[in-house]
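1. structure for the following, please:
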Amino acid sequence: MRALVVHPDIKADRARREPGPALEEAVALAAALPDLEVADALIVGLPKAQPGLLFGTGKIAELKDRIKAQDIGLVLIDGPVTPVQQRNLEKEWGVKLLDRTGLILEIFADRAATREGVLQVELAALSYQRTRLVRAWTHLERQRGGLGFVGGPGETQIEADRRAIDEAVVRIRRQLARVVKTRALHRKARKKIPYPIVALVGYTNAGKSTLFNHLTGAEVLAKDMLFATLDPTMRAVSLPDGTDVILSDTVGFISDLPTQLVAAFRATLEEVLDADLIVHVRDISHPKTEEQAGDVVKILRDLGVAETAPLIEVWNKMDRVPPETAEALRTMAERREGVFAVSALTGEGLPAMLAAVAQTLAPPRHVSQVALAHSDGKRRAWLFGQGVVEGEEPGETETVLRVLWTDRQEQAFRRL
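-> Here you go, the predicted model:
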């Protein structure tokens, strides 16, 4: 289906986004839907939104000609559209219309893979549809009788539809409660495994899934499109120092994501709540990388994890940056603590980043004096193999080693 993407640049809107980048993001969103071809995209400047039609009559006529000339079947409005505006515009243009929330819901519905993800999409879609029943039933001509048990005689179709949606919401919430309970049990079991969790977070299309695949060898969907990952994927990974961690790839964040959709996808962010370390992946080649990073930090703060879990910042897609800019970025990253310039495609900067991950997750160490008989070669070799020996003082019958180790290493040594 051919689509027209329209970004209404409403001057009176306090939450107004910069129109150029906003339109680019809207086109990228549309491209994330299969079988959809973006035929045209434009910015429409408006002093204020018109209550019934959003646009003025002249602009509506102009857009109608554009729609007919290019054989458009779907108009995507990058912003909120009221049910009345949607009904009126569809009638004027003779095509289907989706606003920003509707488009994101369509993408979520197409991508959700786990049982919980599917249920969360259905829940968000139902609450969205409930507010838009006016599209289908604008008068009270269609009525149905009843026995008085439910709804009663003379119930209008819009009331019946609303009640059906409410019943479906209750049913899905029950199913969701069971799924969430199962997930909670899985999380509880996972906590018994002595592996720390490293969560990859970032703005959508920042390259999290590509980085995840590079580090784990997994084949998670990694495409140059928004919302390529909608369900958390977890894999065990061994860091260069031998530390085993669980790496989690999560849904990408996006600016102005409707609150009901953030709530609907809390499941995909649950792994972030349990994370021992958050790796914030940024597309450093994007012109709005600073604004995107701000959106991610805000959501992390809203989730309550920004202040609790340590965070490493990864400037990804260095391979897309011009050479002179790349050099400046590398210098800047080196001067900042916890910041790494990398390319998930080429592998640039990943060893240093992984070393920092291992160091951040390293358990506390303590110093001990260990006396070993000269004949105790096995335990001596083990200590040196662990890299914990900081010094030694040979004696006549034994050698005293100064070791810096973790509690777990000490317990393993005592068992030898």
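2. contacts and neighbour counts: CA atoms only from here.
-> OK.
3. grab the nearest non-local neighbour of Leu42.
-> What sits nearest to Leu42 in space, not counting adjacent residues and going by CA to CA, 6 or more residues apart in numbering, is Val6, at 5.2 Å.
4. what's around the one you found, how many residues?
-> 21 (other CA atoms under 10 Å).
5. could you do Gly52 as well?
-> Neighbours around Gly52, by other CA under 10 Å: 15.
6. what helix or strand is the residue nearest to Leu42 on?
-> Per DSSP states H and E: Val6 is located in strand 2-10.
7. please state the offset of that strand from the chain centre?
-> How far strand 2-10 lies from its chain's middle: 24 Å, per CA atoms, centre = their mean, to the nearest Å.
8. same question, stretch 331-348
-> 21 Å.
9. if we can go back for a sec, ok, the residue nearest to Leu42 touching Val81?
-> No - the criterion here is CA atoms under 8 Å, and Val6 misses it with Val81 at 11.9 Å.
10. list the contacts for Ala124?
-> 105, 260-261, 264 (CA atoms under 8 Å, 6 or more residues apart in numbering).
11. 10 Å - rerun?
-> 101, 105, 108-109, 169, 260-265 (CA atoms under 10 Å, 6 or more residues apart in numbering).
12. so which of those residues wins on neighbours?
-> Busiest of these [other CA under 10 Å] is Phe108, holding 27 neighbours.
13. nearest residue to that one other than its sequence neighbours?
-> Val121 (6.4 Å).
14. kindly report the same for Ala356.
-> Nearest to Ala356 is Gly338, by CA to CA, 6+ apart, at 7.6 Å.
15. that neighbour: neighbour count?
-> 17.
16. what do you get for Leu119?
-> Counted with other CA under 10 Å, Leu119 comes out at 21.
17. quick check: it touching Gln175?
-> Yes - counting by CA atoms under 10 Å, Leu119 does reach Gln175; the two are 7.9 Å apart.
18. need the residues touching each of the two.
-> Val169.
19. re earlier: could I get the contacts of Ala124 as JSON lines with distance to Lys378 and secondary structure?
-> Below are the contacts of Ala124 laid out as JSON lines (distance: CA to CA, whole Å; DSSP: H, G, I helix; E, B strand; the rest coil):
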{"residue": "Thr101", "distance to Lys378": "64", "secondary structure": "helix"}
{"residue": "Leu105", "distance to Lys378": "61", "secondary structure": "helix"}
{"residue": "Phe108", "distance to Lys378": "57", "secondary structure": "helix"}
{"residue": "Ala109", "distance to Lys378": "58", "secondary structure": "helix"}
{"residue": "Val169", "distance to Lys378": "64", "secondary structure": "helix"}
{"residue": "Gln260", "distance to Lys378": "60", "secondary structure": "helix"}
{"residue": "Leu261", "distance to Lys378": "58", "secondary structure": "helix"}
{"residue": "Val262", "distance to Lys378": "55", "secondary structure": "helix"}
{"residue": "Ala263", "distance to Lys378": "56", "secondary structure": "helix"}
{"residue": "Ala264", "distance to Lys378": "56", "secondary structure": "helix"}
{"residue": "Phe265", "distance to Lys378": "52", "secondary structure": "coil"}
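20. alongside the first, I'd like the structure of this one:
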Amino acid sequence: MTTGFERDRDDFARGARAIVVLPDQGNASRDADARLAETAGLALAIGVEVVEKIAFRVRAPKPATLIGSGQVEQLAAQVRMEEAGLVVIDGSLTPVQQRNLETALEAKVIDRTGLILEIFGERAATAEGRLQVELAHLDYQAGRLVRSWTHLERQRGGFGFLGGPGETQIEADRRLIRDRMARLRKELDQVSRTRGLHRDRRQRAPWPIIALVGYTNAGKSTLFNRLTGADVMAEDLLFATLDPTLRQISLPGIDKAILSDTVGFVSELPTQLVAAFKATLEEVVSADLLIHVRDIAHPDTEAQRADVESVLAEIGVSETTPRFEAWNKLDLLDDDARADATADAARRDDVVALSAMTGEGVDVLVREVAAKLTAGHRRYTIRLDAGDGAAAAWLHQHGEVLGSDTQGDTAIYDVRMSPADYDRFEQR
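-> Next up, the predicted model:
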């Protein structure tokens, strides 16, 4: 049964006319136009129609409204002219700033964190993803209480705050939020334990884990699909992938490896989401190798790289974890930029330039990843009874059989494998 609030929210969110505002505080690492375009893309991801993008120079943030009073008046006039029902502030707003801006602009106002949470709320496809998003949203809303939380049991997931303000029974609401968050954390702890058991089982097997990481919309899912033949959602859309996907692949010298597609990162990723998605991101922490997929055609590609590395450090990924950078979207570069990127990548042993869309360079990445994962492998000469098919199959599955010969009742195999696998073979 759909509640009145849910109907209001859907009517408002889908097709709402919105103005995107960047309070520019002179952050030199980011291009203002690119930042506005990214936030407009985030709004588009929930079906909002962006009718205007505005950057305001903010020398000193105002405690009451973030931007200056003259800028508020200018924005209010723009809201009226465009008949906008939503204003997206590309920054963080305090509850007081959000409330004051809504009063002055006579429109709904959300900040960057709220917008990202809204997208995650719509996109989470699995029960685990919904739990994570709801926990993150409750954590964010706890200090705001812009609507009643007394109907949590009847609302889907507890996220989605583009609707009306509702009633305000603040103490009861706070208690409901605390209780609901405690239940969610308990459920997520169970999810994390289950995922840990699965991960332990995989780690006992000899298969290496490879995780694709990168900024949102860098092309991770397109590369994942090309490497695995899977059909994961891959669109020119921010946060197209939220729930992790694991697939088995074969690499030169490696019969089986596990490839993981993960949620994309973004600048100023809400801390609530980093914490809530910890169970999902544990796949990245435990990976044997990371492939950092970068949109090399994006004007802020270097800043995006720094954002991804920052989040990886925040979730506990070791700096010693082997990694490659896949400079993706070569097909979007002009001839000169493409030649420069290809030459730069060729000079480094941890970078491969490619196009996941066309397939150019993907075979090089596969070879490089296989070489990195097998770098510690050695050659062994192993003698078996010619009739021991199970042992021969084990060698083919866990190592690279370079050659074989039969002398009477003895089969001789020349095999390249890791010392750990050789020890396990000897213990069979």
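21. aligned counterpart of the residue nearest to Leu42 of the first structure in the second structure, please.
-> The criterion is TM-score structural alignment: under it, Val6 of the first structure has Val21 as its aligned partner in the second structure.
22. next, work out how far apart its match and Leu93 of the second structure are.
-> 12 Å (CA to CA, to the nearest Å).
23. overlap in contacts, those two.
-> Asp111.
24. check which helix or strand Val352 of the second structure maps to.
-> Using DSSP H and E, Val352 of the second structure falls in strand 351-353.
25. ugh, typo on my part, it should be Val96 of the second structure
-> helix 95-105.
26. where in the first structure does that helix fall?
-> Under TM-score structural alignment, the match for helix 95-105 of the second structure is residues 83-93.
27. flag every buried residue along that stretch.
-> For stretch 83-93 of the first structure, the neighbour count (16 or more other CA atoms under 10 Å) marks 83-90, 93 as buried.
28. tell me roughly how far that stretch lies from the second structure on average.
-> Taken against the second structure, stretch 83-93 of the first structure registers an average deviation of 1.2 Å after superposition, with mean CA distance after the TM-score superposition for the first structure.
29. mind listing residues that contact that stretch?
-> 50-55, 60-61, 63-65, 67-68, 72-75, 77, 80-82, 94-99, 129, 131-136, 138.
30. picking that back up, and the match of Val6 of the first structure, what is it in contact with?
-> Val21 of the second structure touches 36, 39-40, 52-56, 75, 87-91, 111, counting by CA under 10 Å, 6+ apart.
31. repeat that for 8 Å
-> 36, 53-56, 87-90.
32. what of Arg235 of the first structure?
-> 216, 218, 246-248.
33. kindly report the same for Gly361 of the second structure.
-> 352-355.
34. if you set the cut-off to 10 Å instead, what comes out?
-> 326-328, 330, 342, 352-355.
35. of those residues, closest to Gln203 of the second structure?
-> Within the contacts of Gly361 of the second structure, proximity to Gln203 of the second structure (CA to CA) peaks at Ala326, which comes in at 25.2 Å.
36. measure that closest one to Ala356 of the second structure for me?
-> Taken as CA to CA, the span from Ala326 of the second structure to Ala356 of the second structure is 9 Å.
37. which one's more surrounded, these two?
-> Ala326 (30 against 25).
38. map Asp179 of the second structure onto the first structure.
-> Using TM-score structural alignment, Asp179 of the second structure pairs with Glu167 in the first structure.
39. what about that match, neighbour count?
-> Around Glu167 of the first structure there are 12 residues (other CA under 10 Å).
40. now it: how far from Arg415 of the first structure?
-> 60 Å.
41. please apply the same query to Ala306 of the first structure.
-> Applying CA to CA to Ala306 of the first structure and Arg415 of the first structure gives a distance of 39 Å.
42. which of these two has more residues huddled nearby?
-> Ala306 (17 against 7).
43. which one among the buried residues of stretch 83-93 of the first structure gets closest to His366 of the first structure?
-> Distances from His366 of the first structure to the buried residues of stretch 83-93 of the first structure, taken by CA to CA, are shortest for Pro83, at 64.1 Å.
44. ok, now how distant is the closest one from Tyr128 of the first structure?
-> Taken as CA to CA, the span from Pro83 of the first structure to Tyr128 of the first structure is 10 Å.
45. likewise for Met318 of the first structure?
-> For Met318 of the first structure, the distance to Tyr128 of the first structure - CA to CA - is 39 Å.
46. the more surrounded of these two?
-> More crowded of Met318 of the first structure and Tyr128, by other CA under 10 Å: Met318, with 24 against 16.
47. what's the matching residue for the more buried one over in the second structure?
-> Using TM-score structural alignment, Met318 of the first structure sits opposite Leu330 in the second structure.
48. these two touch, right, that match and Glu360?
-> Yes - judged on CA under 10 Å, Leu330 of the second structure makes contact with Glu360 at a distance of 8.3 Å.
49. where do the contact lists of the two overlap?
-> Contacts common to Leu330 of the second structure and Glu360, judged by CA under 10 Å, 6+ apart, are 353-354.
50. overlap in contacts, Ala326 and Ala356 of the second structure.
-> Common neighbours of Ala326 of the second structure and Ala356 (CA under 10 Å, 6+ apart) are 219-220, 223, 293, 362.
51. in helices, which of those fall?
-> 220, 223, 362 (DSSP state H).
52. counterpart of the last one in the first structure?
-> What that stands for is Val362 of the second structure. In the first structure, Val362 of the second structure lands on Leu350 (TM-score structural alignment).
53. and the strands in the stretch 201-350 of the first structure?
-> For the stretch 201-350 of the first structure, the strands defined by DSSP state E, counting those that start in this stretch cover 233-238, 244-249, 277-283, 311-316, 339-341.
54. which parts of stretch 293-309 of the first structure are buried?
-> So for stretch 293-309 of the first structure, counting by 16+ other CA under 10 Å, buried means 293, 295-297, 299-300, 305-306.
55. show me what contacts the counterpart of Pro63 of the second structure in the first structure?
-> Under the alignment by TM-score structural alignment, Pro63 of the second structure pairs with Pro51 in the first structure. Pro51 of the first structure makes contacts with 81-82, 84-85, as judged by CA under 10 Å, 6+ apart.
56. wait, which of these is closest to Phe253 of the first structure?
-> Val81 (21.8 Å).
57. and the closest one, which of the three is it?
-> coil (DSSP: H, G, I helix; E, B strand; the rest coil).
58. dump the residue contacts of the residue nearest to it when sequence neighbours are not counted.
-> Sequence neighbours aside, Asp99 is the residue nearest to Val81 of the first structure in space, at 5.7 Å (criterion: CA to CA, 6+ apart). By CA under 10 Å, 6+ apart, the contact list for Asp99 of the first structure reads 5-6, 75-83, 86, 105.
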